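J.: Pasting the sequence and the predicted model now:
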Amino acid sequence: MPAHAVFTPYARLFTVPGARAFSLAGWFARVPMATVGLGSVLLVQAESGSYALAGAIAGTLSLAFAVASPQWARVMDRYGQSPVLRWTALAYLVLGLSFVAVVVSGAPVWTWFALAVLSGASGTSIGSVVRSRWAHALEDPAQRQTAFAFESVADEVVFVTAPPLVTFLAALVSPPAGFLTGLLVGVVGGLVMSRLETTAPPVTPRVAGQPHVRIRVLTAGLVAVAVTYLAMGLVFGAMDVVVVGFADAEGRPAVAGLALSAYAAGSLVAGLAYGVVRLPGTLVTRFLGCALLFAVAAQTLYLVSSLRLLIGLAFLAGLTIAPVLVAGMSLVESRVPRASLTESLTWTSTGLTVGVTAGSALAGTAVDRWGAESAFAVPALGAALTGLLGVAAWAVLRRPTGQVAEVAPAAH
């Protein structure tokens, strides 16, 4: 495919007024998603010497985010994105700095978990915020698929560039440096995004005297996609911990970031292609096919025996990530009311984040007990589970009843 054929559809996206500003701000605001997990693992492991504790802390940060971010998204849909982004960014700054302070000062471990919960809960799903702006700006479904693919590519650019930076800073400057860098960049991006009010989706006005109508977001179809994403998140969380452990065992800890970047780079390449190729079949069948490819590709992790081989296999496995994410997000976007789009997209991200929580904890324990090479079984099994859940999701989503978002009066 000629280069111009790949990039022209993406260039057209940025003829939309304000698109460059909100997309760039969103890119910076999402940096913590690639630095919080890895940065906290490197920080806690350096201070405690335990991968199990490091994985548990990283999982706690992710779990708190998973629980809180849909609630923030619901408030955004009801009152607007800007005030929520502003206050959560400031809270994230204060609480993130407090988390680092208790870890490096040797405070009791329970305070590490407490601050991890609070700082994680102050985060919002920036990817969902940006995607809802694209959905508001673009009427053509094909353009929305391209925009969602672009945002997946933006995600992967973060995951390509941030891990080497985090591991470099942690290894050569100080253990907290990687975590803190991601924190500060994310806060700045969130504050800039909060000022871009003209591109935010409009809030449905409330009529005085009429009861508030609450949209039932968690339909069977949305839950099916979110649960499949949960298994994918398990793979991502496990990869962070196992790759760090394997690189450390090989005596080259700084290479961990390079291997994780290769994983993300594969997804970046696939995301660019998926955004412009018009595949046959429905969104549901594409989602199933992509989930099965993801499951198969990750089984190659059982073959890892050296860092060089890990980098190559990680890139190949990464080629299957973005298509699953784009297909699932497009599927959700096509089935939910605009008034609840940010919250609906956030629930899919929540599935990913809950999986990251489980994957971090399981992989940390596996590295401590079995060794890092054997612990690659955790992400491989997580990918296999993704394939099985993708089949179950396909069975749910192909039913006509899974295609309508329900609306119910809000409780008084």
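T.: Here it is on my side, so go on. Numbers count the residues shown, from 1 in each chain.
J.: all contacts plus neighbour counts: C-alpha atoms, from now on.
T.: OK.
J.: longest single helix anywhere in the protein?
T.: helix 141-172 (DSSP state H).
J.: Packing partners of that helix?
T.: helix 3-13, helix 19-29, helix 32-48, helix 126-137, helix 175-194, helix 255-276, helix 321-333 (3 or more C-alpha pairs under 8 Å, 6 or more residues apart in numbering; DSSP states H and E).
J.: could you dump those helices to a markdown table with mean neighbour count and distance to residue 71?
T.: Shown next, in a markdown table, are these (neighbours: other C-alpha atoms under 10 Å; distance: least, C-alpha to C-alpha, whole Å):
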| stretch | mean neighbour count | distance to residue 71 |
| --- | --- | --- |
| helix 3-13 | 13 | 30 |
| helix 19-29 | 20 | 19 |
| helix 32-48 | 24 | 18 |
| helix 126-137 | 23 | 13 |
| helix 175-194 | 23 | 17 |
| helix 255-276 | 25 | 28 |
| helix 321-333 | 26 | 18 |
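J.: here comes the other one, which I'd like you to weigh against the first:
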Amino acid sequence: MTVTARRTVDTPQARVGYGALLRTPGAWTFLAPALAARLPYAMLSLGIVLLVLDTQGSYGTAGTVAAVSAVAQAFVGPQTGRLADRFGQAAVLVPSVVVHALSVGALIALALGHAPVWTLYLAAAPAGASVPQIGAMVRSRWVAKLTGDPATASPQKLNTAFAFESVTDEFTFVVGPVLATAIATGIAPAAGLIAEAALTVVGGLAFAAQRRTAPARHPHVPGAGRVSALASPGVRLLAGSFLGVGTVFGAMQVSVTAFAKAAGQPGANGLVYGIFAGGSMLAGVLYGMVAWRRPARQRMLGSYALLVLGCSTLWAMPNLTALAVAGLVCGLAIAPTLITGYTLVETLVADGAKTEAFTWLTGAIGLGLATGSTVAGQLIDGYGTSAGFAVPVAGAGLGLVALVALRRLLVPPATASRPVARSAVPAQLVGASQG
């Protein structure tokens, strides 16, 4: 039925532990395969950089090829999210993983065959466009599970679920780069991408098979207007701020790789980047355990400001140890920013556009990653290894300016009709986003 969600006064959130969340019936049936399916997300860009760097010898070219993949993912990903909302997740996932495996295989063959650079772009585009949007799909399953099922409905659990998902994302960014680097340097440069494609296929198909926990489809009704997540100005603002976070990821991947190679320890780049992501993971775990009293909008501004501050020191680090410590400090602000952003965006869109909305945020990170890796690669080629670290502070700084100037757009409408299964949930969720 349709109910009216009203903006509520700021109220403290009840704390729900991770143990209670993970005991939600049916949760592990989709969480386990999702972990395998989303791990390659953190391996693809770095795997491309390592392979193309080995075959072409240019950080700029390697970063640009990775950027083409990330841009394709950023723009096509939300479209697959919309299709998943409309036709179901399995209908989108199965063809996606097949196309992804074929595209990555073509990219590897072309790179090893020393084909012209433009052919690498042609292969990288479908490889990125077909990356399964597992993180957005898992978040949609949590929303369906914790708002639509009367036996498990809990807005407090949903806040914890978003924290858990951000921690999981960061875990993949700890393990993924280390795994990709270890395989690429220990076996062969192409082996990292081969492992990425294999995990995508196996994990993606296993996740698609879990149909019982998939959210309900929202097919298009003839004569009705199409629901679009981007119709919300708040979603557009959050996507812009996540673009800034993405530049941090992209620039760090390329810059740390260059810094480690210049230091004579090329195999250490995955470890240093993993420490950066590990700081984010640690912060995410702690963030999800706190019953926050401040409004989510204030938390978003605070964590984003800390991100800018942390990034501002990276360029001045004299060695790998100092860089790892600075990266750890910088990473502490990442997960709180992402968790709060996902919490906010859930309250700004209708039920038929949630997967799309989550995917726009994920796609914005990918687009920022593309921009960050490209610009950092060019700066490194032209000005030296430390020049790439100017990109994270610039990208995050622009995101902070946008958030501060347009923060009023993050307030959900005073009244909004939304189709839900139980009337108590929407108002509580909107209240949670406020405080």
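T.: Structure received. Since the structure is predicted, the reported quantities are computational estimates derived from the model, not experimental observations.
J.: Mind checking the TM-score on these two?
T.: Once superposed, chain against chain, the TM-score is 0.93 (TM-score structural alignment, normalised by the length of structure 1); 398 aligned residues with a C-alpha RMSD of 1.9 Å.
J.: The residue sitting nearest the centre point of structure 2: helix or strand, and which one exactly?
T.: With distances taken as C-alpha atoms, centre = their mean, residue 362 lies nearest the centre of structure 2, 4.2 Å away. Element membership of residue 362 of structure 2, judged by DSSP states H and E, is helix 354-383.
J.: State the distance from the equivalent of the residue nearest to the centre of structure 2 over in structure 1 to residue 65 of structure 1.
T.: Using TM-score structural alignment, the partner of residue 362 of structure 2 in structure 1 is residue 349. Counting by C-alpha to C-alpha, to the nearest Å, the separation of residue 349 of structure 1 from residue 65 of structure 1 is 10 Å.
J.: Ok, residue 164 of structure 1 next?
T.: In terms of C-alpha to C-alpha, residue 164 of structure 1 sits 24 Å off from residue 65 of structure 1.
J.: ok, now residue 246 of structure 1?
T.: Distance, residue 246 of structure 1 to residue 65 of structure 1, by C-alpha to C-alpha: 27 Å.
J.: ok, now residue 7 of structure 1?
T.: Going from residue 7 of structure 1 to residue 65 of structure 1 by C-alpha to C-alpha gives 34 Å.
J.: Report the contact partners of residue 191 of structure 2.
T.: 183, 184 (C-alpha atoms under 8 Å, 6 or more residues apart in numbering).
J.: Could you verify my assumption that residue 130 of structure 2 touches residue 100?
T.: Yes: shown here, residue 130 of structure 2 and residue 100 form a contact pair, counting by C-alpha atoms under 8 Å, at 5.1 Å.
J.: Could you find the counterpart of residue 286 of structure 2 in structure 1?
T.: Match for residue 286 of structure 2 (TM-score structural alignment): residue 273.
J.: what about residue 280 of structure 1, neighbour count?
T.: For residue 280 of structure 1, the neighbour count with other C-alpha atoms under 10 Å is 8.
J.: Please identify the helix or strand for it.
T.: Using DSSP H and E, no helix or strand contains residue 280 of structure 1.
J.: just residue 214 of structure 1 next, same as before
T.: If you go by DSSP H and E, residue 214 of structure 1 is part of strand 213-216.
J.: chain center to that strand: distance?
T.: 26 Å (C-alpha atoms, centre = their mean, to the nearest Å).
J.: about what we covered before: residue 164 and residue 65 of structure 1 - which one has more neighbours?
T.: Shown here are residue 164 of structure 1 and residue 65; by other C-alpha under 10 Å, residue 65 has more neighbours (26 against 20).
J.: Just the element for that one, please.
T.: helix 51-79.
J.: Find me the equivalent region of whatever helix or strand comes next after that helix in structure 2.
T.: Using DSSP H and E, the next helix or strand after helix 51-79 of structure 1 towards the C-terminus is helix 81-104. Using TM-score structural alignment, helix 81-104 of structure 1 lines up with residues 89-112 of structure 2.
J.: Name all residues that make contact with residue 121 of structure 1.
T.: Counting by C-alpha under 8 Å, 6+ apart, residue 121 of structure 1 makes contact with 61, 64, 65, 66, 67, 68, 69.
J.: these two touch, right, the fifth one and residue 350?
T.: Which is residue 67 of structure 1. Yes: using C-alpha under 8 Å, residue 67 of structure 1 is in contact with residue 350, at 7.3 Å.
J.: Have a look at the two and say which one is more surrounded.
T.: Counting neighbours by other C-alpha under 10 Å for residue 67 of structure 1 and for residue 350 shows that residue 350 has the greater number, 27 against 17.
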